[in-house]
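Student: Okay, predicted coordinates and the sequence, questions at the end:
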Amino acid sequence: MLDKFKIDKKLLRQLDYSIIIICVIIVLFSCINVYSATFRSLGIYYAKLQFTWLILGLVVIYIILLIDYSMIGNFASIIYWAGIILLALNDFVLGSTHKGATGWIGIGSRAIQPSEFAKLGMIIMLARLLDDMEGKVNEPKNFFKLAFYSILPMVLIVIQPDMGMTMVTFFIALGIFYVAGLNMRVILGGLAGIFALIVVIWNSPLMKTYWKGRLLSFISPEAHGQGLSFQLNQSLMGIGSGKILGEGFTKGLQIAGNNVPEAHTDFIFSVVGEEWGLIGALVLLFLYGLLLYKFIKIAKNSKDLFGSIVVVGVISTFLFSIFQNIGMTIGLMPITGITLPLMSYGGSSILTSFMAIGLVLNVGMRRKKINF
C-alpha cells in the first residue's frame, strides 16, 4: 500500500534537488520579512502561516512528483475547465470584493484566489493542445483554438477586475506562443490588438477610476503627492533609505511606521530593500535568476513538447511576476496586485508556485526513459 506513495530511486537520481533548496531559502527569507512587516501588530501570526504554506508546498511537490507528468497531461481538459468553473463561480456567485476586485472565494476564515489555480490550468491545457498539434501553431485552425483557450480565462479575470493577473495570463500565453514558433507578424498583430483593447477598456465602465488613478500615479508619482502615489512614494523612500547594507532586521523606519501599505504581500520587496539594502535585494535577484536558469535547462532537455511547454509557461509566470512586482515597488511598472513569487505572503500564491515548481521538477526528473 505504502509503495504507491514512494518515488522510484532511479527517478529520484534525476531530480534537481538544488531547485527545492533555492525555493526553500527564498520562502524562509520571506518568513523573516513577513515577520518584520507584521510583528508589531500581529506578532508571529503571518510568519507562522507563511512557514505552514512552505511545509504544505513541499508536500504538494512530493504528490506531484508521484505522478508522471504525461498522465497529468491526460487530464488537461478537466484541470482547465475546473479552473474556468472556479473563476465563473468567483465572478458571478461566490466571490468576495477586496479593494475593488472580486478575486477571492471565502472558505471559513481563509480564502482562495481562483485565478492563481486557473493560470496553471491554462498552462497545462495549452501544452497539451500544442503537443497534440505536434507544435503546428501557425496553422489557422490550431492558432484560433489555442487563442480561445488563452482568452477565456483572461476575460473572466478582467471581469473581476484584476488587471495584474490578467497581465500574468497574457504573458504566459505570449511566452508559450513565442517559444512554439508563432509567426512574429501574428505576435505583433496580437500586441497591436491588445493595445487597441486596452484603449477600449480604458474608456469603458470595466476600467475603474481606481485603476486609472493607479496607472496615472505610476506615470507621474510626484503629481499625486500623498494621494494615489502614497504607496509608491513610501516604497521608494524605504528602499532608498536601505542603501547598500540596509537598516537591519526589524529596523526599517518605513516598515516600522506601517507607512508602506501591503508591505507583507504585494510590497514585500520594499521590506527587503529597506532592511537588507542593495546587497539583500541582489542576493534575492540572484536566487531568482538561478532558479529561472535551471527552469530553462529543464525546458530545453525535456523529452517531449508537452513537458517543454509546461516549463515555458512556468518560466513566463515567474519571469513576468518578478519583473512586474519589483518594478512596481521602484516605480518602473504600474502598481498591480501581482505577488512576488515565493516571497509575498499568501496561501494561494505560495501553493500554486509550489505546484508549478513541482511540474517543472516532474518534467526534469522524467527527461530520460528509465529502464526497470
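Tutor: Thanks, I have the structure now.

Student: alpha carbons only for contacts and neighbour counts from here, please
Tutor: Fine.

Student: Could you list the buried residues of the longest strand seen in the chain?
Tutor: The single longest strand within the chain, with elements called by DSSP state E, is strand 101-107. By neighbour count on 16 or more other CA atoms under 10 Å, the buried set for strand 101-107 is Ala101, Thr102, Gly103, Trp104, Ile105.

Student: and Ile350, how many neighbours does it have?
Tutor: Other residues near Ile350 come to 24 when the count uses other CA atoms under 10 Å.

Student: Tell me who's in contact with it.
Tutor: Contacts here follow CA atoms under 8 Å, 6 or more residues apart in numbering; on that basis Ile350 touches Trp53, Leu54, Gly57, Pro341, Leu342.

Student: alright, now check it against this:
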Amino acid sequence: MIPFKLRSHLKGDRHIWAILLALSIISIFVVYSSISALAYRKTGGNTEFYLLKHGFFIIFGLFVTFVIHKLDFTQYSGIAHVFLWFTPILILYTLIFGISVGGARRWVSVLGFSFQTSDFVRLVLITNLSAMLARRQHIEYKVSDLWTMIIWCGVTIGLLSISSFSTSVILGITCFLIMWIGRVPSKYLWKMVLVLFGGLTLVLALGLIVKRATGTELGRVQTVIDRTEVFINSDMDGDGLVGGETGSSSDQKDFALIAIAHGGFLGVGPGNSAQKNVLPDAFSDFIFSIIIEEYGILGAMVVMGLYIWLLYRGVKNVDNTHRAFGGLLTIGLTLSIVLQAFAHMFINVGLGPVTGQTLPMISMGGTSALFTSVAIGIVLSVSKNTSPNE
C-alpha cells in the first residue's frame, strides 16, 4: 500500500499554503476567545459548540482550497462567463427577496444553501474581467471591448452598493487595479473611475430621495450616510442630525478603541479580553480589535505582516506566470482579499466609518470563508504553472 504524503499533494506556492495555515491557527484561538458573549446569548455559555462549528468550517475550507487548487484554472473563465449574466438578476433578487440579517438583505438561499451575494459576485466579476483583459494582451484594445468591461463593472458594482456599499467600493478599487495592471489605456482608466464614482454617488442620492419621499430606506444607503456622518462629524444629508436617528456616537467604535488601548504593545493575553463581552460582533466585524487587546500591537503586526506577505506572493506569482489570464486572476483575487483585510483593520482602529467587513480567513463565518477558500484555491492553481520561485 502506497502511503499518502500530504506534502507531495500540496502543489503551488508553498508560501501561500504557510500563510493560509498560520491564519487558520490564529483564527481558532481568536474566535474561541471572542465568542463568549455570543455563546452566552445563544447556548447558555457553550463556547465549545461554536469552537467546533468554526473548526469544522476551517477544515472544510482547507479541503475546498485543496480540491480547487488541483483543478485547471483555465476552465474558470468559461464557467464565470455564464454566471456573469446572472449576477445582476441575483443582486436584484437578493434586494427584494433575500434573507435579512442585521437589517440588510445580503443573503440568499439556494436549495437550502445560504450565502452572501457579494461574495459570489466578487469572484465572478474578477474572473471575467481578468479573462476579458487577457484576451487583449497581445492585440490592440477595441473601444467596444473597453466599454464592455467598464459597463459590466459599473452596473454590477452599482447594484451591489445598495446593500453592501463598502464591499462594492473594495471591489471597484480591485477592478480598477486589475485594469491598470492589464495595461488598459489611461484615458479609459479615468472613464472607469468616473463611471464607478458616478454610479455610487447616484445610489446614495437615490437612497436619500426614496427616504425623503416614502420614509423607507433603500437597502443600506441611509445607514451608510449616517455612519459616514458619525465618522466625519458632519451633517451630509441636511436632516439636521449627525448620524441620523442613532446619533453621533458609535458604541462599536468606542468599545473597539477601548480594546486597543487596553491591549498596549504586548496585550493582556489569550482569553483575557474584557471588551469581547460588550463589543458587538467581536468574533467577526471587530475581531482585529480583540487581537490587539489580547496580543497587543505586536500580535497585530504579525497579522498585518501575513496579509502583506500574501500580497507579495501574489505579485511575485504574476511575474512568473506563463498566462496573462492566470496572472491577472491571481493579482485580482489576492488584492480583493488583502484590501478587505486592511479595510477591516482600518475600521477597527478608527480610520474609517463603521461597516460590516470581516477579516478574511480569521473572522468567524461560513459561506464568506468558503468563497475565500475558493479564491485562495484558484490562486494556488495558477501558481502551479509558474516558474520556480522563492
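Tutor: Received it, and whenever you're ready, just let me know what you need. In this text the structure is predicted, and so the values were computed from the model without any measurement.

Student: what TM-score comes out when they're superposed?
Tutor: For these two chains in superposition, a TM-score of 0.87 is obtained (TM-score structural alignment, normalised by the length of structure 1); 357 aligned residues with a CA RMSD of 2.8 Å.

Student: sorry, back to before: could you export the contacts of Ile350 of structure 1 as JSON lines, including secondary structure and neighbour count?
Tutor: Shown next, in JSON lines, are the contacts of Ile350 of structure 1 (DSSP: H, G, I helix; E, B strand; the rest coil; neighbours: other CA atoms under 10 Å):
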{"residue": "Trp53", "secondary structure": "helix", "neighbour count": "22"}
{"residue": "Leu54", "secondary structure": "helix", "neighbour count": "22"}
{"residue": "Gly57", "secondary structure": "helix", "neighbour count": "22"}
{"residue": "Pro341", "secondary structure": "coil", "neighbour count": "24"}
{"residue": "Leu342", "secondary structure": "coil", "neighbour count": "27"}
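
Student: now, which of the residues you listed sits nearest Leu28 of structure 1?
Tutor: Distance to Leu28 of structure 1 across the contacts of Ile350 of structure 1 (CA to CA) is lowest for Leu54, with 8.2 Å.

Student: Can you find the partner of that closest one in structure 2?
Tutor: Aligned counterpart of Leu54 of structure 1 in structure 2: Ile58 (TM-score structural alignment).

Student: and what of Ala127 of structure 1?
Tutor: Aligned counterpart of Ala127 of structure 1 in structure 2: Ser130 (TM-score structural alignment).

Student: what about that match, how many neighbours?
Tutor: With neighbours defined by other CA under 10 Å, the count for Ser130 of structure 2 comes to 25.

Student: ditto for Leu206 of structure 1
Tutor: Neighbour tally, Leu206 of structure 1, other CA under 10 Å: 14.

Student: Pretty sure it sits against Val155.
Tutor: No: assessed by CA atoms under 8 Å, Leu206 of structure 1 is found out of contact with Val155, at 11.3 Å.

Student: helices or strands next to the longest helix along structure 1 in the packing?
Tutor: For structure 1, the longest helix by residue count, based on DSSP state H, is helix 268-301. Under the contact definition 3 or more CA pairs under 8 Å, 6 or more residues apart in numbering; DSSP states H and E, helix 268-301 of structure 1 sits against helix 17-42, helix 230-242, helix 305-329, helix 347-365.
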